[in-house]
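Chemist: next comes the sequence, and after it the predicted model I'd like to discuss.
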Amino acid sequence: MSSLFKLAIRKFSHQLNAYSPKLGDAIYDTLRYNWYLGFTSFGGPAVHFQIFHQRFVEKYAWVDEQMYKELFSLCQALPGPASTKMIYAVNLIRGGLWAGILSFFLWSLPGAFAAYGLAVGVSKLNDTLPALVYALLSGLNAATVGIIALAAVQLSEKAISDKLTRTLVFLGGCAGMLYNALWYFPVLMALGGVATILWDYRWLQDAWRAVRNTLCGLRTQSNIGGEEREISDQMTSAVVSGNETRSSGDNSPPERVVPADLELRTFSWKFGVYVISGLSLAFIVLMTLRGTLHSPPRGFSLFANLFLAGTIIFGGGPVVIPLLREYVVSEGWVSPRDFLLGLAICQAFPGPNFNFAVYLGTLAVSGHMSLAAGAITGFLGIFAPGIILFTGTMGVWKALRNHRWFTSALRGVNAAAVGLIYTAVYRLWEQGFLSSTFTSGSSLGLEPWWLVVAATSFVGGRWFNLPAPVAIVMGGVMGMIWYGIVTA
């Protein structure tokens, strides 16, 4: 099956090469190296970033380590689906716009079709579910917790480059667990960027030395001038690219080892500004209509709500869930039971978690328009704003990435964003246990067996190279084993 598919890709690329050699090669590379990811990438954004790093940095060398860290920071700092933006960005850099768009559909459509099929099936279910089904779903959730925790640890190992980034990862995780709001996560990441700028340029150290010398009177004016020159020299040797030790150097940007054949096929910063401005205008028009129209069609209301969610959500899939509940369940379009049932199953699907909006869109339009139209509306509404904004940002990023302050800020954003992944572990843990008693979801800690399931998936991936799909299946099986023991 795989060989036949690759043969079809090769023939298709040859036909494109007759029309445009560069476009044909780009499409061929995109199809060849991306077609299977949408079927095999389980575990959510944190795991996806690990998979992409192994494929596109370590194996294929499409981007280098420094560039991947910068893209990771941008994906986390901007609204929309984080891992989807990453695969889109890597293919955009490698093959251009059409390659990026193709990779987006290859990545997102398999899970979207699965979510649509799930919604059609759920719409025909009875009001009550067998206890065995709840045990299966709880096992899937517990296994997913272990997988995300492992990905968080592995990403932390790459994000931590010194004591400051280690502190930012820790503080990001703690702060994210203590509070949750739409504005909160982007503020935490912005503070991380500010912290690394202050640290790398040694502004706080300089200010402290100046205050100390003034108060203590230990230095003469000439000595202070000499020290300032010494500090200035130290600033030029600060390493922004993130090594544990700081090496000496000049005031040039940090060195990047970019593959020799790598070409940044992105846009100019002017085009990027045009794209961002156009999206902002469309957002204003859509939100104005959303607030002024009385009794609008269900399809328009659904698209407007999901477009708003996709525009203001930072942090990827785990963060969008509470907002989708507010915009869909609170409107009375989807029942709380169907919401939680779909959430538990969709988290076990490959691809982006944002495909959950396809499931919700299908159920939300039942009786008002075709289910397929609802699925398409949900897909476009949740994905379009984040992808369009990221497309414009790529042009601006290309112009800014050689400035030291920008790469320094991204280092802090990256560390804070990795810390927030631990927040996703905590949120899923607190709502992963489903049963006839806890149909709205409860903490997995109520039953020690779910901790065993989560630990099994973590240890299996950490030390035995257990693939994420196998770990999730094992979690479901262990859930059914628990049900059998409890009922016996």
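Modeler: The structure has been received and is ready for your questions.
Chemist: could you use CA atoms for every contact and neighbour count after this?
Modeler: Will do.
Chemist: any idea how far the residue sitting nearest the centre point of the chain is from I101?
Modeler: Taking CA atoms, centre = their mean, the centroid of the chain lies closest to A82, which sits 2.5 Å from it. A82 sits 15 Å away from I101, going by CA to CA, to the nearest Å.
Chemist: next, the one to line up against it:
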Amino acid sequence: MPGSPPLPEHDAAAALEARGSATEVFSVFLRLGLTSFGGPIAHLGYFHREFVQRRRWLDDVRFAQLLTVCQFLPGPASSQMGLAIGLFRSGWRGALAAFAGFTLPSAVLMLGLAVAASRLNHGAYPAVIHGLKLVAVAVVAHGLVGMARQLVPDMRHALIACVALAVSVLAGNAWGSLIAVGLGCVLGVGLCRCAMTPVAAVFPVRYGVRGATVCLALFLAGLVTSVMLPSSSAATASGIAGAFYQAGALVFGGGHVVLPLLQHAVVDSGWVSADTFLAGYGAAQAMPGPMFSLAAFLGAETSSGLPVVATAAIALLAIFLPGFLLLLSVLPMWNRLVRRPWAARAVAGAGAAVVGLLAAAFHDPVWTEGVGTPVDLAIAAVGFALLMVARMSAAWVVLWCVAAALGVQLLM
């Protein structure tokens, strides 16, 4: 409940092993899908608050390990984390419930609002968008503080975090994130010698190597099929599925990184005009939930002759599927790997590196895009206090930041 104190340690340990219903998972992720503004980096802050601090479905070690895995894989990292959390909580039904709850709100909003996005750049719309950027500032700052407390306990871990931050800033792209996490693993083996083997921190998956192999085979089959499909200026159901599957399978970093691939898939092929593509991208900035929901808009805009809902669903499922299959193929293997002593130290280093990555992302784009004036800083600071001090839910932070931004616009 909002404002409730953290669970005692023995209750928290029991909560980590508890099983829930798919209905419970769906309701939690539906609320997140309606309120998680700010893009994939901000989603990490929302998830950390909801599943580590409030509900104790994960601890900080599992959360950092899961984030490390998702950082290394192509696909939408926040949606992959959501799928895994649903899987841990309620099995396969929970995984599907988490995906549906987190994705449906933005997908439906994209279908309803993206077409009109180019006509909304007036009135209250800019203030609302700016307020949502300030929400991201407050949420990411809160998540960064919480993760740093748990994953950077000493100067050696802090050094790894600083190295990851520097690599991320200097590289300035998704490859920088991968290099930073990999370097964190290497440094962790040498510096984090006090890390214990996290036997109790393995992922609670209910399938083994055989299931993981099936998922990997499905991923490869889908990728080979999508590559072999002939290109055409006319959009077909199979062509749409293949184009969006390739985009989801080949993108590292998620979020904005997928845009060039999508542009190549739908604009260069002539399926969608450049103006329509940019209108959808603009609308996606205002939506909660995963940015990959832009695929629903683009799928609906293809001139395929098929029902709009059908092409939107095909594109949406195709872009998410490869990242999910890869994640499901890796999770059981990770459980075997993480039991080794050297792997425990590598994971500790990766966790510290993740804090550095989050700090880099907090500065740019979260801070640079959101805070431009002292008034912006004050609004974001109050939102941060609502989370950190008052322990209120993120929904109240959304309400405060948007209302404050609208108020400032009226006074200007």
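Modeler: Received, thanks. The structure presented is a predicted model; accordingly, all values stated were derived computationally and were not measured.
Chemist: can you pull the TM-score for these?
Modeler: Overlay of the two chains. TM-score (TM-score structural alignment, normalised by the length of structure 2): 0.79; 389 aligned residues with a CA RMSD of 3.4 Å.
Chemist: picking that back up, what's the residue nearest to the centre of structure 1 aligned with over in structure 2?
Modeler: Superposed on structure 2 with TM-score structural alignment, A82 of structure 1 falls opposite A77.
Chemist: G254 is in contact with its match, correct?
Modeler: Yes - A77 of structure 2 is within contact range of G254, at 6.4 Å (criterion: CA atoms under 8 Å).
Chemist: spit out the residues that contact the two alike.
Modeler: P40 (CA atoms under 8 Å, 6 or more residues apart in numbering).
Chemist: for the match of A82 of structure 1, list the residues it contacts.
Modeler: Contacts of A77 of structure 2 by CA under 8 Å, 6+ apart are P40, L67, C70, Q71, G253, G254.
Chemist: now these as CSV including distance to L327 of structure 2?
Modeler: Output for the contacts of A77 of structure 2, formatted as CSV (distance: CA to CA, whole Å):
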residue, distance to L327 of structure 2
P40, 17
L67, 11
C70, 7
Q71, 10
G253, 14
G254, 14
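Chemist: of all pairs in those residues, which one is the farthest apart?
Modeler: Among these, the pair separated by the greatest distance (CA to CA) is L67 and G254, at 13.0 Å.
Chemist: of the contacts of A77 of structure 2, which is the nearest to V397 of structure 2?
Modeler: For the contacts of A77 of structure 2, the nearest to V397 of structure 2 is P40 (17.6 Å; CA to CA).
Chemist: what sits closest to the closest one if chain neighbours are left out?
Modeler: Using CA to CA, 6 or more residues apart in numbering and skipping the chain neighbours, the partner closest in space to P40 of structure 2 is S78 (5.7 Å).
Chemist: burial count for that neighbour?
Modeler: S78 of structure 2 has 25 neighbours, counted by other CA atoms under 10 Å.
Chemist: V209 of structure 2 now?
Modeler: 14.
Chemist: just checking, it touches P332?
Modeler: Yes - if you go by CA under 8 Å, V209 of structure 2 and P332 touch, sitting 6.3 Å apart.
Chemist: quick one: the helices in the stretch 101-250 of structure 2?
Modeler: 125-151, 155-171, 174-191, 209-228, 237-250 (DSSP state H, counting those that start in this stretch).
Chemist: among these, which is nearest L377 of structure 2?
Modeler: helix 125-151 (8.4 Å).
Chemist: and the closest one, how far from structure 1 on average?
Modeler: By mean CA distance after the TM-score superposition for structure 1, the fitted helix 125-151 of structure 2 averages 2.3 Å away from its aligned residues in structure 1.
Chemist: that helix aligns to what range in structure 1?
Modeler: Counting by TM-score structural alignment, helix 125-151 of structure 2 corresponds to residues 133-159.
Chemist: any buried residues in that stretch, and which?
Modeler: 133-156, 159 (16 or more other CA atoms under 10 Å).
Chemist: please apply the same query to stretch 290-307 of structure 1.
Modeler: Within stretch 290-307 of structure 1, the residues that count as buried by 16+ other CA under 10 Å are R290, R298, G299, S301, L302, F303, A304, N305, L306, F307.
Chemist: widest-spaced pair of those?
Modeler: Farthest pair in those, by CA to CA: R298 and F307, 14.0 Å.
Chemist: what's the spacing between L134 of structure 2 and L406 of structure 2?
Modeler: In terms of CA to CA, L134 of structure 2 sits 12 Å off from L406 of structure 2.
Chemist: over to V267 of structure 2?
Modeler: Note on V267 of structure 2: its distance to L406 of structure 2, by CA to CA, is 35 Å.
Chemist: repeat that for F297 of structure 2.
Modeler: 28 Å.
Chemist: compare the two (neighbour count), which wins?
Modeler: Set F297 of structure 2 next to L406 and count neighbours by other CA under 10 Å: F297 wins out with 33 against 19.
Chemist: counterpart of that one in structure 1?
Modeler: By TM-score structural alignment, F297 of structure 2 lines up with Y359.
Chemist: its match touches F113, doesn't it?
Modeler: No - between Y359 of structure 1 and F113 there is no contact under CA under 8 Å: 9.2 Å.
Chemist: overlap in contacts of these two?
Modeler: What both Y359 of structure 1 and F113 touch, as defined by CA under 8 Å, 6+ apart, is an empty set.
Chemist: which residues in the stretch 351-488 of structure 1 form helices?
Modeler: Under DSSP H, counting those that start in this stretch, the stretch 351-488 of structure 1 gives helices at 356-364, 371-400, 404-431, 448-463, 468-487.
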